[in-house]
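Enquirer: just to be clear, the model below is a prediction. Sequence and coordinates:
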Amino acid sequence: MTARISKHTAAGTVVLVVRGVLDMPATPEFAREVFVAVEELTARQLLIIDLRELDGLPSEGERVLGEAAELCEAHGVECYLVVRPDDFPAVRNGVGDNQAARVIANNGRRDRPSTEDRSPPPRGDRASFFLQQRRSADGDVRLLVFGEIDVDTAGELALVLHDAVMRRTARAVTVDLGGVTFLDSAGVRALLHAHALAAAGGIAVRVVHPGQSVSKALRITGVHALLTEPDPGTTD
């Protein structure tokens, strides 16, 4: 089936979800959606292209992904392409050595998100970016984040938060940044994207346990009060 494309926009981030086969009939629409998205964004903002529901990627699809990466690079937009591991080589081939696009391999489809609960990295290895997702009995999500949230990892955080919000099964999504050692503007945008998207659906997104450096980054960007609210599960 020729690809269908849906779009979600919030807080300086655009997410394009591609389902089906990105073949010749689908490439004009895809190129148009990418162009419109990039025109909406400014330098250093995020475009996430979710390809986890692709059913096929012929050469025409590889080519148009490469063109999308080039367009992002020309406009200074940060581009993340999220794929299933099996599709990683083809997508990486399409993007080539473009430095504006980062390809992320992720097993979970949007309708079957990964709920794997692994142990965090050793205390002395916080630089290794790591996400741990937990879901309560009533469906609320708690996301534990470890390591550095920067331009190389913000896309993965944004994607996980986007999925958690768009499933519409949680009343609240809590982001625990107690294990985060660094947060830059790309990470702040990922958090704001989730907050804005959630607010439109009546879902609360809150940040808890930010360390000193993370709190400083949130205050400098003027979003500390917006994102940090009392954690309903703690008294600190």
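Expert: Received the coordinates, thanks. Numbers count the residues shown, from 1 in each chain.

Enquirer: only C-alpha atoms from now on, for both contacts and neighbour counts.
Expert: Noted.

Enquirer: off-centre distance for the helix or strand harbouring residue 158?
Expert: Assigned by DSSP states H and E, residue 158 falls within helix 154-166. In terms of Cα atoms, centre = their mean, to the nearest Å, the centre of helix 154-166 is set 4 Å apart from its chain centre.

Enquirer: other SSEs contacting whichever helix or strand comes after it?
Expert: From helix 154-166 onward toward the C-terminus, using DSSP H and E, the following helix or strand is strand 172-183. Judged by 3 or more Cα pairs under 8 Å, 6 or more residues apart in numbering; DSSP states H and E, strand 172-183 is in contact with strand 141-149, strand 204-208, helix 212-220.

Enquirer: remind me what the last one packs against, helices and strands.
Expert: This points to helix 212-220. So helix 212-220, by 3+ Cα pairs under 8 Å, 6+ apart, packs with strand 172-183, helix 224-227.

Enquirer: ok, second structure coming up, stack it against the first:
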Amino acid sequence: MSQRQTHFRARQRKCGTSVVVELRGELDILTAQPLASCLRILTSGEGRDVIVDLRGVTFVDCSGLRPLCVAHTRLAAQGRRLRIVVTRPFVVKVLALCGLDETFELLETVPTGERSHS
């Protein structure tokens, strides 16, 4: 039995008053832990709001969404926000099926004031 290979990358950058986390690849049970570790660091203590950009995600399931839910709860308790950038219909559908389209603030693009100025 061979182990399934998954492609996943998370890149973060400070932009304006937020940190943008750009995700690429599959967001599932195999990649949930690396995402959770990244978001745990960003949500510990005081800091910036977090924007998670899912436009580069090619697959998502419920286990991959758990780190986003945990980050949302942690940030809300600190008076901070988690916003999700999503344009792919299948990702929007998974969020809706899980009831998270009502929980998360969904955006179609990174807000102009939050884009990097490089």
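Expert: Nice, I can see it. Just so it is clear, the model here is predicted, and its values are computed rather than measured.

Enquirer: just to revisit the earlier point, export the helices and strands packed on strand 172-183 of the first structure as JSON lines, with columns for distance to residue 157 of the first structure and mean neighbour count.
Expert: Output for those, formatted as JSON lines (distance: least, Cα to Cα, whole Å; neighbours: other Cα atoms under 10 Å):
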{"stretch": "strand 141-149", "distance to residue 157 of the first structure": "8", "mean neighbour count": "22"}
{"stretch": "strand 204-208", "distance to residue 157 of the first structure": "13", "mean neighbour count": "22"}
{"stretch": "helix 212-220", "distance to residue 157 of the first structure": "15", "mean neighbour count": "16"}
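
Enquirer: right, and the ones you listed - which one's nearest residue 192 of the first structure?
Expert: Residue 192 of the first structure lies closest, by Cα to Cα, to one member of these: strand 204-208, at 9.3 Å.

Enquirer: so the closest one corresponds to what in the second structure?
Expert: Taken onto the second structure by TM-score structural alignment, strand 204-208 of the first structure occupies residues 81-85 there.

Enquirer: and the contacts of the matching stretch?
Expert: If you take Cα atoms under 8 Å, 6 or more residues apart in numbering as the criterion, stretch 81-85 of the second structure is touched by 49-55, 71-72, 75-76, 104-110.

Enquirer: in three-state terms, label residue 88 of the first structure for me.
Expert: The local conformation at residue 88 of the first structure, judged by DSSP: H, G, I helix; E, B strand; the rest coil, is helix.

Enquirer: okay, now it: neighbour count?
Expert: 18 (other Cα atoms under 10 Å).

Enquirer: need the helices and strands packed on strand 172-183 of the first structure in a markdown table with distance to residue 68 of the first structure, can you?
Expert: As requested, those are exported to a markdown table (distance: least, Cα to Cα, whole Å):
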| stretch | distance to residue 68 of the first structure |
| --- | --- |
| strand 141-149 | 24 |
| strand 204-208 | 31 |
| helix 212-220 | 31 |
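
Enquirer: and the ones you listed: which comes nearest residue 82 of the first structure?
Expert: That would be strand 141-149 among those, by Cα to Cα, at 17.1 Å.

Enquirer: check which helices and strands the closest one sits against.
Expert: For strand 141-149 of the first structure, the packing partners by 3+ Cα pairs under 8 Å, 6+ apart come out as strand 130-135, strand 172-183.

Enquirer: nearest to residue 6 of the first structure, of these?
Expert: Minimum separation from residue 6 of the first structure across these (Cα to Cα) falls at strand 172-183, 23.0 Å.

Enquirer: return the set of buried residues in the next helix or strand along the chain from the closest one.
Expert: Tracing the chain C-terminally past strand 172-183 of the first structure and defining elements by DSSP H and E, one meets helix 185-200 next. Counting neighbours by 16 or more other Cα atoms under 10 Å, one finds that the buried residues in helix 185-200 of the first structure are 185-198.
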